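> Structural data only, the sequence is not supplied:
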C-alpha cells in the first residue's frame, strides 16, 4: 500500500515510506495478519449499535499531536504526529524535503497526524490535516481537499455541528488505481482560529471503513477548538 495523498509522485511516496515519514506505508501482507489477529475495539461494526469508548484526547498541548482542534481518542487507536519535509527525522536536504512535504498536501491542508486503527483490530487510519488561517470556509476547504485526490466520485456533502463548531462533511467513493479497487471514504472540515482542519477516514475496504466509523463519529462529536495558552 503506497502512502501519501492526492496526486503524489509514487517514487517519492515510496522514499517517504522507506524513511518512515508517513506511517501508513508498506503494509503488504501484514494487512491480512492484522485483520486476523487484531483485538476488537469497543466500537460497533456495521450495525453501529455501540459507540466508541474514549480514552483521552488528541490535539491539546503535550498530546501526541498538537492541533488547532481537540477531539476524543477511541480506545486502542494509536496517534502519531507526522514529520515531513524540513521537520523530518532524520533530516532531509532542502530539495527532497520540499518534495516530500508536497506529498502530504491536499488543497489548503497538509497531513499532520495519523491515528492508527491496527491496535484496535482494524486496517486503516483516521488522518488529520491542518493548514494556515485564511479566507476559505469549511466547504471550500473540503472541496479543495477532494479535488486534490484522484479517483473521487459520488461525493455527498452535508453540514454538521459539534458544540460551538460548525463544519462540512463528505462521503464519497474513492478508486485507488494502484490497488484496482473502489471503496467508501469520509472526511470533514472545520475552520478554527489557528487554521482549517480536515479529518479523513479511509480503510482497507468498505467493511473496515464501517467498522471504524464509531471512532470517526466520536472524533466528530467531540471536536472543539484547542484552548490557547
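Nice, I can see it. Since the model is a prediction, treat every value here as computed from it, not as a measurement.

> drop to CA atoms for contacts and neighbour counts, all remaining ones
Will do.

> where along this structure do the helices fall?
Ranges of helices within the chain are 10-18, 30-37, 94-103, 138-147, 206-221, based on DSSP state H.

> To residue 77, which of those lies closest?
Nearest to residue 77, of all the helices of the chain, is helix 206-221, at 8.4 Å by CA to CA.

> and that closest one, what other elements does it pack with?
With contacts defined as 3 or more CA pairs under 8 Å, 6 or more residues apart in numbering; DSSP states H and E, helix 206-221 has these neighbours: strand 69-74, strand 181-192, strand 195-201.

> now do 7 Å
Judged by 3 or more CA pairs under 7 Å, 6 or more residues apart in numbering; DSSP states H and E, the packing partners of helix 206-221 are strand 69-74.

> Would you mind getting the angle between the strand it packs on and helix 206-221?
Relative orientation of strand 69-74 versus helix 206-221 (axes from the mean of the first three to the mean of the last three CA atoms, to 10 degrees): 130 degrees.

> try this one next to it:
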C-alpha cells in the first residue's frame, strides 16, 4: 500500500474549524440521477464517483460497533490504522439536531481520517427498518448538490447490501467531488456507511478504509 500523503494545509479555515462535520446535512438536495449503469463521457467537473479506481481493503487495526467500542452500532467492522472513531450524540437543541440527520438517516458514529493523514470521515448512519435501497436513495437525495448517483447490488461481509457512488458540488471548495456509501438492512434498522472527503483526491486515498469496513462488516 503506498505511503499516505500528508494532510494538505491549504484548506479554508472555516472548514477546518467545523471539523468537516456533517456538511450539507438537513439541506435541500439537487435531483439525483439513478442510471442503470455509469454514464460515459461528460465534463471533468461533473464526473461521477464511479470513475474512481478500485481499491483493496486496508489491514484492520481495530474495530467499532461491538459492545465496549467507541460506537455501539447494529453492525461491527474493522478500522484502518490511526482512524479515530467517536460516537455522535443527538444535541438537545432541535436546530442543531437537524445537523445530525440526512433524509431518513441519523448519524451515530464518525471515524476521523486526519490522524491517518487524510481529510475526511467515514460515518455510520441508521434509519428505520425497511428496504436498504430506499433508505440509501433517500439519504443521497437529501445531500445538497448530489447528482449522478449509480446504485448496484453488493455484499458487506456476508450480508446483502446496496452501494452507491455519486458526485457532490462543494460550495466551499468550488468543485465537484466524489462520494460513496453502502447500506444494509438489519433487525435493528438500516445501516448506512458513508465516505466523503475534502475532495476527490482525498476520497480516493481513503477508499481502502472504506473497503475494509465493507468487507469486514457483520451484525453486532
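Cool, got the structure. Quantities reported herein were computed from a predicted structural model and do not represent experimental measurements.

> what's the TM-score here?
Once superposed, chain against chain, the TM-score is 0.75 (TM-score structural alignment, normalised by the length of the second structure); 177 aligned residues with a CA RMSD of 1.8 Å.

> contacting residues for the residue nearest in space to the middle of the second structure?
Compute the mean C-alpha point of the second structure, and by CA atoms, centre = their mean the closest residue is residue 194, 1.6 Å away. By CA atoms under 7 Å, 6 or more residues apart in numbering, the residues touching residue 194 of the second structure are 122, 123, 124, 180, 181, 182.

> Go through those residues and name the one nearest residue 74 of the second structure.
Among the contacts of residue 194 of the second structure, and counting by CA to CA, the member closest to residue 74 of the second structure is residue 124, at 10.2 Å.

> So which bits of stretch 111-121 of the second structure are buried?
Neighbour-count burial for stretch 111-121 of the second structure flags 111, 112, 113, 114, 116, 117, 118, 119, 120, 121 (criterion: 16 or more other CA atoms under 10 Å).

> how about the second one, what's its partner in the first structure?
Read that as residue 112 of the second structure. Using TM-score structural alignment as the criterion, residue 112 of the second structure maps onto residue 116 of the first structure.

> Would you check that its match makes contact with residue 124?
Yes. At 6.5 Å, residue 116 of the first structure counts as touching residue 124 under the criterion of CA atoms under 7 Å.

> ok, residue 195 of the second structure touching residue 125?
No. Counting by CA under 7 Å, residue 195 of the second structure sits too far from residue 125 to count as a contact (11.2 Å).

> Now do the contacts for residue 154 of the first structure.
By CA under 7 Å, 6+ apart, the residues touching residue 154 of the first structure are 172, 173.

> Distance of it relative to residue 172 of the first structure?
Using CA to CA, to the nearest Å, residue 154 of the first structure is found at 5 Å from residue 172 of the first structure.

> now residue 107 of the first structure
Counting by CA to CA, the gap from residue 107 of the first structure to residue 172 of the first structure is 17 Å.

> just residue 138 of the first structure next, same as before
17 Å.

> between those two, who's got more neighbours?
Counting neighbours by other CA atoms under 10 Å for residue 138 of the first structure and for residue 172 shows that residue 138 has the greater number, 22 against 17.
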